[in-house]
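**Q** Mind looking at a prediction? Sequence and model below.
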Amino acid sequence: MQSIEEKIQQLKRERGAIIIAHNYQPDEVQAIADFTGDSLELSRKAAELEEDVIVFCGVHFMAETAAILSPEKTILLPDRFAGCPMADMITAEQLRAKKAEHPGAVVICYVNSSAAVKAECDLCCTSSNATAIVASVPADREIIFVPDTHLGHYIQKELGREMIIWDGYCPTHSRIRDIDIKRELADHPNAKVMAHPECPLPIRDLADYLLSTGQMCTHAKESDENEFIVATEMGLLYRLRNENPEKKFYSVSDRALCPNMKKIDLEKILWSLEDMQHRVTVPEETANKARRSIESMLELS
C-alpha cells in the first residue's frame, strides 16, 4: 500500500507538477516540497520552472503573486482558506481613498498584500529590499507605505524619511514580546537574536540582526556564530536546523505560530493534485497593473 508521500510523488509526475513551500509551512510540507523559500522568491522560482502546474504551499496572496508572474501556468493553493490577516487589513478601495488624500504620492506596498492592492501601487517591496525601494524615491515626493506599520516604521527610522504608513500588522509577529527574547537570552546568553522587521519596535530594539526569512537562512549558514534565537514564525526553524545541523536555533515563543500557514498538510496537497484544486487566478487587468509594481521593484533590486 502506497504511503501518502508516495501517492503525492506519483500524482506530481502524472500532472507534470512541482511543489513549492513557504518557510513557515509545517515540517512535513517543507519536507516534500521541491523548493522552499520566501513568498517572492517562490513566485520567481515558479516563473522559471518548466513545469506548468505549481502547487503553492503558502497563503493566498503568495499564490496570487505567482499567478501574476506566471499567467500561463496553473497555480494551485491546497487550502483556499489559507489567507493573510495583514493582507486583509487594506482593500483597494481604502487605498484609493488614501491616494485621493495625497495626490502625487508614490505608493509602495509590501508584497504581503492582495493583487488588487498591488494594482493600485507604484512599487512593491519585500522585507529584504524595502529600505532600498523606499530610498529610490526622490526626496521631494510623498510616500504612502502599506500595509505593515512595523516594517514601515523600521524603514522610516533607518532612512530618516517620513512616510504615510498604514496601520496594518502581522498578528503572529505582534504576539512576540520583548520578555520572550529576554527569557531566551537568559537561558542562552551566547545566542544572537535574529528578528523579522515585521516585529514590533521592542523586539526590533533587542535584535542583533533584522532580517527577512531568506536573509536569516543565509546569515545562519555563513556566520561563525553557533546559537540563534529566532524571532519569526516558528516554521522557519525546520529549514534552519536542516541546513545547519551543527548549530542551535531557539524559537522565541510557541505563540509565534501562524494558523493560516499551518492549514496546508499532506492530505490537502494530495487532494489538490487529485482534483487540480484550488486554482488561483487574477483578472487580466488587475494582473497587468500589479505586475508593473512588481517588475518596477525587480528593476530597482
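**A** All right, it came through fine. Numbers count the residues shown, from 1 in each chain.
**Q** hey, let's count contacts and neighbours off CA atoms from now on
**A** Will do.
**Q** ok, residue 114 touching residue 66?
**A** No. Using Cα atoms under 8 Å, residue 114 is not in contact with residue 66; the gap is 11.9 Å.
**Q** Would you map the strands across the stretch 101-250 of the chain?
**A** Secondary structure of the stretch 101-250 of the chain (DSSP state E, counting those that start in this stretch): strands located at 106-110, 123-125, 143-146, 164-165, 192-195, 209-210, 227-231, 248-251.
**Q** contacting residues around the fourth one?
**A** It refers to strand 164-165. The list of residues contacting strand 164-165 from outside it, by Cα atoms under 8 Å, 6 or more residues apart in numbering, reads 142-149, 152-153.
**Q** which residues touch the residue nearest the centre of the chain?
**A** Centroid check for the chain by Cα atoms, centre = their mean gives residue 39 as the closest residue, at 4.2 Å. Contacts for residue 39 (Cα under 8 Å, 6+ apart) come out as 22, 58, 62, 111.
**Q** which one of those residues is nearest residue 247?
**A** Residue 247 lies nearest to residue 22 out of the contacts of residue 39, by Cα to Cα, at 21.9 Å.
**Q** close enough to count as contact, the closest one and residue 40?
**A** No. When contacts are counted by Cα under 8 Å, residue 22 is not listed as touching residue 40 (9.7 Å).
**Q** So those two - more neighbours on which side?
**A** Per other Cα atoms under 10 Å, whichever of residue 22 and residue 40 has more neighbours is residue 22, with 26 against 19.
**Q** tell me the angle the longest helix along the chain makes with strand 106-110.
**A** For the chain, the longest helix by residue count, based on DSSP state H, is helix 284-300. Here helix 284-300 runs at an angle of 90 degrees relative to strand 106-110 (axes from the mean of the first three to the mean of the last three Cα atoms, to 10 degrees).
**Q** here's the one I want to compare it with:
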Amino acid sequence: MFTTQQPLPEEYLNLSEEEMDRRIRKVKEELGSRLIILGHHYQRDEVVRYADYRGDSLRLSQLAAQADAEYIVFCGVHFMAETADILTVPEQKVILPDLEAGCPMADMADIEDVERCWEQISAQYNEEFVPVTYVNSSAEVKAFCGRHGGLTCTSSNAMKILKTLFSQGKHILFLPDEHLGRNSAMHLGLEDKDMFLWHREEWEMELPEAAPKIILWDGYCGVHQRFTPAHVDYVRSKYPGVTVIVHPECSHAVVEKADLDGSTDFIIRQITGAPEGSIWAVGTEINLVSRLAKENPDKKVFSLNENTCLCVMMSRISQPHLLWALENLQKGNVVNQITVKPEIAKDAIVALDRMLEMSK
C-alpha cells in the first residue's frame, strides 16, 4: 500500500523550468481526457499551475470520483491520494508524484494506538462514544470509524457534526487533530471540563471517572502550530485595522485572539470578497497565503507569522517529480500508484458517507 519512493532519475534534476514546463504541457495534451491533475491549495505555484482542479483534499477526491479520467495525478499528500482511491472506481489509477509526501498529523493517529484507546474507552464507560476522524487521517483510521459507528469530518463541517452528535446525547472520540476538535467544541459552548486530552505516546493513560463529552487525540499540524497569540498581538500593533483570520488547526489561544477562523475555503472566500484596501493577516500555509496576496492585489494580505510557515511534505511534490510521473504514464508505465485494500476502503466509505449525510 505504501512503498518507498524510488530515486528520481538524474536527467529530471538537471532540466530547466522552461523545459519541464514544455514537457508537462505536452504530456497533458497527449493524454487529454485520460488524465486529470489535482492540486491542493498548499502546493507551490510551479506545480499547482498544471492542476485541472484546485481545492482542499476531500473536494478534490470527490471531483476525481466524478471524472472519467483513467489517470488521477494527485499533487497533495498520501492520505489525500488514499481518499481519492477510496472514492474512485477500480479502473481509475491514483498517482502521487512523490511517495514520501506524507502528513505528520495523519501519522500521529496510528491505528494500533487508536484501537487501544477505543478498547479502554469502551471498557470504562457505559455512555455511547462515537469516533470522529478529520479527513486528514489514514484510510485505516477512517475505516476504524466506519466499523465503529463513526464518521469523518472536514474543517468546514466539524462543528455541525459535533453539534448533531452532542444533541443526540452522544460522546465523541475526536481524531487526530486536537485543535480542530477543541475549537469546534468550544464554539459550541463546551468548556475545558467537558474535554479530555488523550496522550498517544503514553501507554498507561488514566481516563477521568466520569465520561467527558469529547476525548481529543493529541495530534496537530506542524504548520498551524507555528502561529502564536504573540503573532496576533504583533500584527495588531503594526497594522491598525488588520483582520486576523486563521485556520481552526491553530491552537485555541490563537483562534480566541483572531477575528475569524475557518477552513481553507472559508479563508479564500473571506479575503476574495473583502473590500478594496482591507488588511489581512492569515494564519495558514504560506503557499496559499502568497497566492491570495497575488490574486488580491487591491488588498494587503500577508502571513500572520513572518517566518515562512511552509508545509514541507506538501512541497515534496515538485516539477521534476510531476514530470517524471507524467512521462511514465505517457509510456504506459504507472508509477507511485496509491491503492487502498478493498476491505479498508469499504469501511472508510461508510465513514465518509455518514459525514455527507450528516452534513446536509
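**A** Okay, I see it. For clarity, every value in this text was computed on a predicted model and none was experimentally measured.
**Q** Just give the TM-score of the two.
**A** The TM-score (TM-score structural alignment, normalised by the length of the first structure) is 0.95; 301 aligned residues with a Cα RMSD of 1.7 Å.
**Q** one step back: mind giving me JSON lines with the strands of the stretch 101-250 of the first structure and columns for distance to residue 76 of the first structure and mean neighbour count?
**A** Below are the strands of the stretch 101-250 of the first structure laid out as JSON lines (distance: least, Cα to Cα, whole Å; neighbours: other Cα atoms under 10 Å):
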{"stretch": "strand 106-110", "distance to residue 76 of the first structure": "23", "mean neighbour count": "24"}
{"stretch": "strand 123-125", "distance to residue 76 of the first structure": "23", "mean neighbour count": "27"}
{"stretch": "strand 143-146", "distance to residue 76 of the first structure": "27", "mean neighbour count": "26"}
{"stretch": "strand 164-165", "distance to residue 76 of the first structure": "33", "mean neighbour count": "18"}
{"stretch": "strand 192-195", "distance to residue 76 of the first structure": "31", "mean neighbour count": "24"}
{"stretch": "strand 209-210", "distance to residue 76 of the first structure": "32", "mean neighbour count": "20"}
{"stretch": "strand 227-231", "distance to residue 76 of the first structure": "30", "mean neighbour count": "25"}
{"stretch": "strand 248-251", "distance to residue 76 of the first structure": "30", "mean neighbour count": "18"}
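**Q** Including distance to residue 175 of the first structure, could these go into TSV?
**A** Shown next, in TSV, are the strands of the stretch 101-250 of the first structure (distance: least, Cα to Cα, whole Å):
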stretch	distance to residue 175 of the first structure
strand 106-110	20
strand 123-125	24
strand 143-146	20
strand 164-165	21
strand 192-195	13
strand 209-210	17
strand 227-231	10
strand 248-251	13
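**Q** do you know which of those strands lies nearest residue 281 of the first structure?
**A** strand 123-125 (19.3 Å).
**Q** just to revisit the earlier point, give me the distance between the aligned partner of the residue nearest to the centre of the first structure in the second structure and residue 189 of the second structure.
**A** Superposed on the second structure with TM-score structural alignment, residue 39 of the first structure falls opposite residue 57. Computed as Cα to Cα, to the nearest Å, the residue 57 of the second structure to residue 189 of the second structure distance reads 28 Å.
**Q** try residue 83 of the second structure
**A** 32 Å.
**Q** Out of the two, name the residue with the larger neighbour count.
**A** Shown here are residue 83 of the second structure and residue 189; by other Cα under 10 Å, residue 83 has more neighbours (30 against 9).
**Q** excluding its backbone neighbours, what's nearest that one?
**A** Distances taken as Cα to Cα, 6 or more residues apart in numbering put residue 61 closest to residue 83 of the second structure, at 6.2 Å, once the chain neighbours are dropped.
**Q** That neighbour sits in which helix or strand?
**A** helix 57-66 (DSSP states H and E).
**Q** Would you mark the buried spots in that helix?
**A** 57-58, 60-61, 63-65 (16 or more other Cα atoms under 10 Å).
**Q** so residue 195 of the second structure touches residue 214, yeah?
**A** Yes. Between residue 195 of the second structure and residue 214 there is a contact at 5.0 Å, judged by Cα under 8 Å.
**Q** quick one: which of these two has more around it?
**A** Each of residue 195 of the second structure and residue 214 has its neighbours counted (other Cα under 10 Å); residue 214 has more, 26 against 20.
**Q** Let me see the ranges of the helices in the stretch 151-300 of the first structure.
**A** Counting by DSSP state H, counting those that start in this stretch, the stretch 151-300 of the first structure has helices at residues 171-174, 178-187, 201-206, 213-222, 236-243, 266-275, 284-300.
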